[in-house]
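In: Below are the sequence and a predicted model for it; my questions follow.
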Amino acid sequence: MTMPDRRTGSGFSTPARQENIRAHNLGLILQRIAADGGPVSRIDLARATGLARPTISRLVDDLLAGGLIAEVGPDRSRSAGRPPIGLTLSRTGPAGLGLDIRTGSLAACIVDFAGTVRHLEFAPRTHPVTSPEQTIDDLAAIAKDAIRLAEAQGLTIVGVTLATPGPVQDRTRVRFAPAIGWRDFDAGSRLRAALGSADMSVSVDNEAGLAALAEWHASDKELRNFVCLFGDFELGAGIVLDGELLRGARGWSGELGHVTVEPDGVACSCGAKGCLQGYAGLAAILAAVPDEEKRSGATSHRTPAVTIGVLADRSPEVRAALARAGTALGISLAALINLVDVDTVLLDGSYSLLATWLTEEIQAEIRDRVLTARWAPVEVRAAPIGPDAAVIGAALTVIEDVRRDPSTWITRTVS
């Protein structure tokens, strides 16, 4: 947003250059095609944008030349006149690559320019407790495999985004992620060097926010105000207000796992006491697993969430731990909802697998503690995507960057 000029009171302080107008209009046309969902004609674009038809034709030709959109057969359902040729987002050309770190595996995801998942693969974490450098090198190995596969499908990976727990500075440096042992680690620079490609953008972002973006896209952007409660290593929240991800002054919002629920409670790995993570995190729930179950091997070769789900049916201790977690989550979410006013809570990541045991307690606390809940109930439900949301969201951010500024891609490919 351009701040008003103090001298004139105008929102613009410098004249717009011709290339800036073109870049803006390219983005406008592309966003209209993306938002429509189905094929849209040049005439429809002119009506929707108010741009002259010759201008629309030039911009569409540029987008076609850049491989960002494609023409589809004319709509012959129209009764009169020559049926117009439709335009859709391209299924070849630029694509995004997302990477993710999980408790038992590493994940890679390719999303094409139309937003369709084209590839999703997992690799076991051969070093569950390892240095951050080794983890990045392992991620780079599966990323290179994914890039080769994308090329075989006629796709060009234009960028890579890594999803991580904890606050990320400048989309590259993980400030503090105690669950994976990262502190002040420039993951972006390490990944860029490991990939060895100067043509791709490389960024790092918080997994909860990325999961929220993926769920927003999956809803066809019908979800406008919601909280995405995401958990695997850490517990975090992606907050979407009016269709925009809430990032905060430094991009560090959403650290719900470190909200205090008990001032003199259990010590947290962050250095504080009584954090929600210590009561509702997967590790806290797993701590309730009886010793005999651990000795029987029931907790081996499974992810924490699957282990908890398997044991919940037969262990009253695990069910009680889930009830305590749901209550703690509900208390924290109620405070958040009173502040930001959302109408939906999505249980995402590993929590999507545990929604059966968590939803009732969360809803009870929200119902009792949210001021407006009596006349505007808040829906709590499992997220549609679930454990893969963060890695899909990571790939989508690459595509969104190109959609916002298609002129940069077109200049790079056409010139």
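Out: Sure, I can see it.
In: okay, CA-based contacts and neighbour counts for the rest of this
Out: OK.
In: Which residue, other than its chain neighbours, is closest to residue 23?
Out: Excluding the flanking residues, the one nearest residue 23 by Cα to Cα, 6 or more residues apart in numbering is residue 407, at 5.4 Å.
In: Does anything pack onto the helix or strand containing that neighbour? Which helices or strands?
Out: In the assignment (DSSP states H and E), residue 407 maps to helix 406-414. Counting contacts by 3 or more Cα pairs under 8 Å, 6 or more residues apart in numbering; DSSP states H and E, helix 406-414 is packed against helix 18-36, helix 53-65.
In: mind giving me CSV with the ones you listed and columns for mean neighbour count and distance to residue 82?
Out: CSV is the format used below for these (neighbours: other Cα atoms under 10 Å; distance: least, Cα to Cα, whole Å):
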stretch, mean neighbour count, distance to residue 82
helix 18-36, 16, 21
helix 53-65, 16, 17
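In: how about those, which one is nearest residue 214?
Out: Comparing those by their distance to residue 214 (Cα to Cα), the top pick is helix 18-36, with 15.5 Å.
In: here's the one I want to compare it with:
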Amino acid sequence: MTAPPHEAHPAGPGRALPDTQQGMRRRNLARVMHTVSAEGPLSRAAVASRIGLTRAAVSTLVDELIRTGLLEELGPERPGRVGRPGSALAVSARGPAGLGAEVGVDHLAACAVDLRGRVRARAVRYGTHRGRSPEPVIEQLAALVRRVVAEAEGEGLWPAGLAVAVPGLVARDARTVVRAPNLDWHDADLSALLPADIPLTVDNEANFGALAELWLGEGTPRDFLHVSAEIGIGAAVVVDGLLLRGTRGFAGELGHVPVWPDGPACPCGGRGCLEQYAGEKAVLRAAGLEPGEDRVGLLARRAEAGDEEVRRALRAAGTALGIALTGAVNLLDPEAVVLGGALAGLAPWLLPSLREELARRTAGPACPVSVSELGPEGPLLGAAHAVVRAVLDDPAAVAERG
């Protein structure tokens, strides 16, 4: 279901529309788009009923959205309704699309999602980026984005914006990667490296993963703590359907919460951080396995086959996760904790010890822990859908660009 248009997100306008006649028109256009996106196909009369405007007013708004290619008419509504059938409206399968991209420690990815939420183009490139400077990595990412744009354009789509998920701290300008310990990046301005003709937003991968869970997950509550992992571990806090970002935008660095303060050194500069016990590299090391291309798959297969050393390593990682999460749960009292990213594929062996630690250490009743169905795809999908939702939030801005 689509969120109300006033809810800002990273790729959205981030500002309230003015209380003028023009501002009211823009808000009503957004209301129509969100309603049709969430519940369509719908007739004009059905849209008018749902948003509380007259049918004449809605028809004017709908005609404008059809002219700009954001809505399309599918023909008469299904038979069986009383009275003259109206023409069913749906968000367009052509026109603006959301571009999402992801910088991982060992992969790059890009995709295009249409206004109906369907992935219409996708490209992935594997290879380690640890210790590489941002310029060549982003050059490769830009090549993936261009490939996805070309494929999407072949299906009648054009990019409404680009959102990039990165494994690090992103400044409030939504452009600068302040610090990405597992990439060894510092103060990297991605706006100088990516296509200048497409509106750009950069955000932490855990934030985009949490937004994907909120928007695409089945039965996801509006208050939850989302934990995701690739090489490192990140988290995002969602409160009443909105990200809790913190003063500088750095909230959610769960991977650098100390589990044992005198533990191993971490690339962040601290010691005994959660990543040193529950990150992929740490778990592989504890399981006696060498890093490879399908690390999570290897751990899951070994655990499934009964490899006790692997299971022991995963139980220890679950314990460390439970300890780190206890502080967040006690402080924030979320409705649920959701495991995403690589952690989702290892949940059967992580969850028992994680839940045991949470139950033992939290002050109140144990917080429910669920597993994301999106898995490692969450950050990429969240990035692309953030752009799509920016279109729904302010369709007039898209029409002005076009």
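Out: Sure thing, it's come through. Just so we're clear, the structure is a prediction, and the values are computed from it rather than from any experiment.
In: Got a TM-score for the pair?
Out: Superposed pair, TM-score by TM-score structural alignment, normalised by the length of structure 2: 0.90. Supporting alignment: 385 aligned residues with a Cα RMSD of 2.1 Å.
In: Can you point out the buried residues in the helix holding residue 407 of structure 1?
Out: Buried residues in helix 406-414 of structure 1, defined by neighbour count with 16 or more other Cα atoms under 10 Å: 406, 407, 409, 410.
In: ok, residues contacting that helix?
Out: Identification of contacts with helix 406-414 of structure 1 by Cα atoms under 8 Å, 6 or more residues apart in numbering yields 23, 26, 27, 30, 62, 63, 65, 66, 402.
In: Return the residue of structure 2 aligned against the fifth one.
Out: Going back to what we said before, that points to residue 62 of structure 1. Taking TM-score structural alignment, residue 62 of structure 1 has residue 64 as its aligned residue in structure 2.
In: Okay, strands next: where are they in the stretch 251-400 of structure 2?
Out: Assigned by DSSP state E, counting those that start in this stretch, the stretch 251-400 of structure 2 shows strands spanning 336-339, 369-371.
In: need those strands in JSON lines with distance to residue 74 of structure 2 and mean neighbour count, can you?
Out: Below are those laid out as JSON lines (distance: least, Cα to Cα, whole Å; neighbours: other Cα atoms under 10 Å):
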{"stretch": "strand 336-339", "distance to residue 74 of structure 2": "38", "mean neighbour count": "23"}
{"stretch": "strand 369-371", "distance to residue 74 of structure 2": "37", "mean neighbour count": "18"}
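In: out of the ones you listed, nearest to residue 280 of structure 2?
Out: strand 336-339 (14.4 Å).
In: and the closest one, how far from structure 1 on average?
Out: With mean Cα distance after the TM-score superposition for structure 1, strand 336-339 of structure 2 departs from structure 1 by a mean of 2.0 Å once superposed.
In: by contact count, what packs against that strand?
Out: Strand 336-339 of structure 2 is packed against strand 224-229, strand 369-371, with contacts defined by 3+ Cα pairs under 8 Å, 6+ apart.
In: I'd like to know which of the ones you listed is closest to residue 252 of structure 2.
Out: Nearest to residue 252 of structure 2, of all those, is strand 224-229, at 8.8 Å by Cα to Cα.
In: following the closest one, which helix or strand shows up next?
Out: Remark: after strand 224-229 of structure 2, the chain's next helix or strand is strand 233-239, criterion DSSP H and E.
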